[in-house]
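Trainee: Need a 3D model of the sequence below.
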Amino acid sequence: MSLAIALHLLASTIWVGGMFFAYMALRPVAAGLLEPPSRLTLWARVFEHFFPWVWASVIVLLGSGLWMTFAVFGGMASVGLHVHLMMTLGVVMMLIFLHLYFAPYRKLIRAVEREDWPSGGEQLGRIRRLVGINLILGLLVVIIASGGRYLF
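Mentor: All right, here's what the predicted structure looks like:
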């Protein structure tokens, strides 16, 4: 159980912390300093390095969360509302990431390869909105995880 909790926390920290850094620190600096060709290329390469970590986080979060829920606590009927909320929000976040990865991110990569900066800018805007939504959901999950059993 300790290993599952540690892996679960590590995976969530990597994913949510990465989104926080990208959205709150890197995005405004890149937008203020870089012209579209450099900015879009930067983001394409940043995502290329960050998304494997997100994939690993998704796998670890699903595996450890399901294992703790079913093997340790005996199933969904045995856990509190906070676990149901965490799982629901986590699955929503994963679905948003899947869409982000297979739609706007792929289109961003193709736009950068073609040097189609207007199209790349549109895709980066879509990615920004999806990451913003996921960041809010991720921070909400952190709040629920840390205090949920006392709140619900």
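Trainee: Only C-alpha atoms from now on, for both contacts and neighbour counts.
Mentor: Fine.
Trainee: The strand or helix carrying G32: which residues count as buried?
Mentor: Here G32, judged by DSSP states H and E, is contained in helix 27-33. Neighbour-count burial for helix 27-33 flags A30 (criterion: 16 or more other Cα atoms under 10 Å).
Trainee: So for the chain, which residue is the most central one in space?
Mentor: For the chain, the residue nearest the mean C-alpha position is W15 (5.0 Å; Cα atoms, centre = their mean).
Trainee: How about the contacts made by that one?
Mentor: Shown in contact with W15 (Cα atoms under 8 Å, 6 or more residues apart in numbering): W53, V54, S57.
Trainee: Dump these into JSON lines; add distance to F102, neighbour count and secondary structure as well.
Mentor: Putting these into JSON lines (distance: Cα to Cα, whole Å; neighbours: other Cα atoms under 10 Å; DSSP: H, G, I helix; E, B strand; the rest coil) gives the following:
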{"residue": "W53", "distance to F102": "16", "neighbour count": "16", "secondary structure": "helix"}
{"residue": "V54", "distance to F102": "13", "neighbour count": "21", "secondary structure": "helix"}
{"residue": "S57", "distance to F102": "17", "neighbour count": "23", "secondary structure": "helix"}
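Trainee: Also this sequence, please, to line up against the first:
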Amino acid sequence: MPLAISLHLLAAVIWVGGMFFAYQCLRPVAAKVLEPPLRLTLWCHLFSRFFAWVWGAIVTLLVTGHWMIGLMGGMAAVGMHVHVMLATGYLMVALFLHLYFAPYQRLKKAVGASDWPQAGVQLNKIRLFVGINLLLGLITVINAVGGRMLYA
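Mentor: As a prediction, the model looks like this:
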């Protein structure tokens, strides 16, 4: 169990922390100091690197999460906080899959074609999904840490 929980925690920190950094720190600065072609190209390259880590985090979170549930005796044996964590986690994965396979692919295509207005539209869509996923991720972290006491 210590290995599973450690890997689970590291994957969550990478995904949620990366979203926090991108959304709260990089986005405001990049929007102020970079012209659209540079800003959109930066985001396209940044997402390419970050999303590779997110794919690894998702696989790690799902495998370790279900592994720990199994070690605890299955879904019937775990607390409500685990059910909530599982629900918010799967919702985050679903939102990421949409973000990755729809607006992100269109962003890459638009940046490759130097279609800056279309790239901007797609970046705004990505920003919306990242913002929602960041909120869900923070709720999931709070639930993971204090949920056992909330639902007692």
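Trainee: which residues touch the helix holding G32 of structure 1?
Mentor: With contact meaning Cα under 8 Å, 6+ apart, helix 27-33 of structure 1 is reached by R39.
Trainee: Superposed on structure 2, what's the mean shift for it?
Mentor: For helix 27-33 of structure 1, the mean deviation from structure 2 after alignment is 0.4 Å (mean Cα distance after the TM-score superposition for structure 1).
Trainee: what do you get for stretch 132-148 of structure 1?
Mentor: Superposed on structure 2, stretch 132-148 of structure 1 shows a mean distance to its aligned partners of 0.3 Å (mean Cα distance after the TM-score superposition for structure 1).
Trainee: got the residue ranges for the strands in structure 1?
Mentor: For structure 1, applying DSSP state E gives no strands.
Trainee: Helices of that one, start to end?
Mentor: Remark: helices assigned in structure 1 by DSSP state H are 2-21, 27-33, 36-67, 81-100, 106-114, 117-151.
Trainee: Output the ones you listed as JSON lines; include the columns distance to G75 of structure 1.
Mentor: Listed next are these as JSON lines, based on distance: least, Cα to Cα, whole Å:
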{"stretch": "helix 2-21", "distance to G75 of structure 1": "16"}
{"stretch": "helix 27-33", "distance to G75 of structure 1": "40"}
{"stretch": "helix 36-67", "distance to G75 of structure 1": "9"}
{"stretch": "helix 81-100", "distance to G75 of structure 1": "11"}
{"stretch": "helix 106-114", "distance to G75 of structure 1": "37"}
{"stretch": "helix 117-151", "distance to G75 of structure 1": "17"}
